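K.L.:
sequence and predicted model, in that order:
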Amino acid sequence: MDVKDFDYELPEELIAQDPLLKRDQSRLLVLDPETGAMEHRHFYDIRDYLRAGDCLVINNTRVIPARLLGAKEETGAKVEVLLLINHGGDNWETLVKPGRKCREGARISFGEGLLVGQVTKVLEDGNRMIHFSYQGIWEEVLDRLGQMPLPPYIHHQLADKNRYQTVYAKHDGSAAAPTAGLHFTPELLEEIRKSGVEIAEVTLHVGLGTFRPVKADRVEDHDMHSEYYVVGQEAADTINRARANGGRIIAVGTTSTRTLESVAEADGTIPVKSGWTKIFIYPGYQFKAIDGLITNFHLPQSTLLMLVSALAGRDHILKAYREAVEEKYRFFSFGDAMFIKPREK
């Protein structure tokens, strides 16, 4: 399968640079995966497509301000560090720019010495292991010095860091937001609960690899990044109960989808499980866990576009994207949403 089969034309002015003031006012393209039929609604209308007994699965990861701007102690050269994975204590796997200036032993100062990092190892892929030293509480230091690691297509920092968090974010660990969830408000979630829809929370810490382009020519040759997930007892029980009672499982975002599909047994049962996943979902994949999907509009030739194409069909997805462009939908992380309806059983 050729990566170029997942390309489409997108005018740059349709790439959303800021979130809407009211989260649930974004537009919603509703797609029928069987017929390709489309409806144009607003996100708050999502409640019209959910019914009592369904289960909405959300990813409660929290984005950390993982972008740190500092300087080498020896030379004063500017250095950017992106926190990727915590390896215990104050030891982090990081992406350093420019990496060539930060060999093993190099010390980097942030906030005039409030935080100091020392490179302890250069990894095979070029990432750096860094041990951090500081006074006080790590989360408070990071909140003071760090910036949100926004995607490369967003050209300025946010005035309010919380706009790059879902309203249900709980567990620190992501370098990028699970953006399909950004459209929900507490009020909308409460309305959905009151309508008889169950809400299950899983965790998948989104890595910067989510922005990594597919460099292989063939889809099958792409190597996915690895991300850490947790599916707890309460979430597993809620999802399995809904499925057993005939409810539909609606994933909020590709991260929730990848979590459920990583752990699901052949019959769709969700076990209690945690670990690392590199699951790569593209057309031909047989979904076990989810029935429908709430998602954003994804980059051309991206693994996320391949995932939604696996669920709704590449032709239907690309046609929907063309219509979204014609209708001037807002694209990517701060853009509008799509709902891929469950197929009728």
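P.N.:
Happy to help now that I have it.

K.L.:
every contact and neighbour count from this point should use C-alpha atoms.
P.N.:
Fine.

K.L.:
could you pull out the helices for the stretch 101-250 of the chain?
P.N.:
138-145, 186-194, 233-244 (DSSP state H, counting those that start in this stretch).

K.L.:
here comes the other one, which I'd like you to weigh against the first:
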Amino acid sequence: MTLALRVPEELSARVPAEQRGPGRERDSVRLLVSRGTQVAHHVFRELPGLVRAGDLLVVNTSSTLAAAVDGWIGHARVVAHFSTRGDDGRWAVELRDPDGRGTTRARAGGPAGTEVRLAGGVRLVCEEPLSGGSGRLWWARVSGGTVPGLLREHGRPIRYSYTEREQPLSVYQTVFALPSDDGSGSAEMPSAARPFTARLVAELVSRGVCFAPVTLHTGVASAEVHEPPYPERFAVPEASARLINAVRAGDGRVIAVGTTAVRAVESAAGPDGVVRACEGWTDLVVTPGRGVRVVDGLLTGLHEPEASHLLMLEAVAGRAAIDRGYAEALRGRYLWHEFGDVHLVLPEEPHTEHCDSNML
């Protein structure tokens, strides 16, 4: 799915919401609500009034890594983006060139045997491409130290060119983030959950909304070419699987917070729509043809017109709803990317025309 629209550069969110002026907090971003042909405009802190008692929000507990580390190939400076930890101890990495502005630009990865010198005496050797069709990400082996230690001591969050300046790692953590025992995490923030605050979570719980934690460690996306997602590690615990199934058996709605949460839950669902506890790797790509078996709604950021994630949104709500929502987002000057505004997508129901716009 490609949207027939262009996102003006000035609609990129350059700094987090809480840095845009006095009194601003994470939950002060705007919230676009789409269902069918209906679109409503809100502020994110109004979310408790837009969901119902008995609804379930599925949230990703993956923490964001300081995944960018400076290095050298010979005398040439490079930046290594650590994407995904493999079961054999290797890491999928992307090598990029510094652009002189604190961000990076694409470079040819590899070839096999390329050695990168990193800080602290750590060395990285590229061994083979992650995918036969792309040389962007490479499986690489690290010696002279551990990757968690390297990232902790010398890493910084991955930053893209539309942002104004470097930010501390805390800015890239969501309220749901939990550190993993083995140092795994997400190379890029599961950003749909960023607007949540502890106060807002408490208010939602007090109104009868439940939360189901899952984990999916997201890898490095392509900033230049919008590739389908690579296999990613995920886990759906038993308690969350039971809660999701109970809500689906009742009158509540299962609303995923972020495309990562959708991928995790749908990967754990059988053809019968029953979610079962599981963990491992998922290569699932949710498309309109595959559809969704569990998720009723999706809270997500605004994606580029070429992004493969748009197929997932279409699977949840239909093409017409996504077209209308994105046209409204442009008209309303919503902000894109990880520090930007968010979009609540719900499927159209037969009684939509009678629905109170404040109870979508």
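P.N.:
Sure thing, it's come through. Values in this document were obtained by computation on a predicted structure and should not be read as measured data.

K.L.:
now the TM-score, please.
P.N.:
TM-score for the superposed chains, counting by TM-score structural alignment, normalised by the length of the first structure: 0.86, backed by 327 aligned residues with a CA RMSD of 2.4 Å.

K.L.:
deepest in the core, which of the helices of the stretch 101-250 of the first structure is it.
P.N.:
helix 233-244 (a mean of 18; mean count of other CA atoms under 10 Å).

K.L.:
and the contacts of that one?
P.N.:
53-55, 198-202, 248-249, 269-272 (CA atoms under 8 Å, 6 or more residues apart in numbering).

K.L.:
contacting residues for the residue most central in space within the first structure?
P.N.:
Most central in the first structure under CA atoms, centre = their mean is P178, positioned 3.2 Å from the mean C-alpha point. P178 of the first structure sits next to 59, 61, 166, 206, 253-255 when contact means CA under 8 Å, 6+ apart.

K.L.:
could you check the angle the strand or helix carrying G280 of the second structure makes with helix 238-249?
P.N.:
Using DSSP states H and E, G280 of the second structure maps to strand 278-282. Interaxial angle, strand 278-282 of the second structure versus helix 238-249 (axes from the mean of the first three to the mean of the last three CA atoms, to 10 degrees): 90 degrees.

K.L.:
what range in the first structure matches the very next helix or strand once past strand 278-282 of the second structure?
P.N.:
Remark: after strand 278-282 of the second structure, the chain's next helix or strand is strand 297-301, criterion DSSP H and E. Matched against the first structure by TM-score structural alignment, strand 297-301 of the second structure falls on residues 292-296.

K.L.:
count of residues packed around L5 of the second structure?
P.N.:
L5 of the second structure: 13 surrounding residues under other CA atoms under 10 Å.

K.L.:
which residues touch the strand holding G280 of the second structure?
P.N.:
231-238, 263-264, 267-268.

K.L.:
please state the offset of that strand from the chain centre?
P.N.:
17 Å (CA atoms, centre = their mean, to the nearest Å).

K.L.:
how big's the offset between it and the first structure?
P.N.:
Its aligned residues in the first structure lie a mean 1.7 Å from strand 278-282 of the second structure after superposition (mean CA distance after the TM-score superposition for the first structure).

K.L.:
can you name the residues of the first structure that that strand overlays?
P.N.:
Taken onto the first structure by TM-score structural alignment, strand 278-282 of the second structure occupies residues 273-277 there.

K.L.:
quick check: buried residues in that stretch?
P.N.:
Residues of stretch 273-277 of the first structure classed as buried by neighbour count (16 or more other CA atoms under 10 Å): 274, 277.

K.L.:
so what's the counterpart of R30 of the second structure in the first structure up against?
P.N.:
Counting by TM-score structural alignment, R30 of the second structure lines up with R27 in the first structure. Contacts for R27 of the first structure were tallied using CA under 8 Å, 6+ apart; they are 40-43, 329, 336-337.

K.L.:
switch to 10 Å and redo it
P.N.:
40-45, 183, 329-330, 335-338 (CA atoms under 10 Å, 6 or more residues apart in numbering).

K.L.:
now which residue in the second structure aligns to the residue nearest to the centre of the first structure?
P.N.:
Checking TM-score structural alignment: P178 of the first structure goes with P190.

K.L.:
returning to what we had before: how about the helices of the stretch 101-250 of the first structure, which one is nearest L318 of the first structure?
P.N.:
Closest of the helices of the stretch 101-250 of the first structure to L318 of the first structure is helix 186-194, at 29.3 Å (criterion: CA to CA).

K.L.:
what packs against that closest one?
P.N.:
strand 55-59, strand 198-204 (3 or more CA pairs under 10 Å, 6 or more residues apart in numbering; DSSP states H and E).
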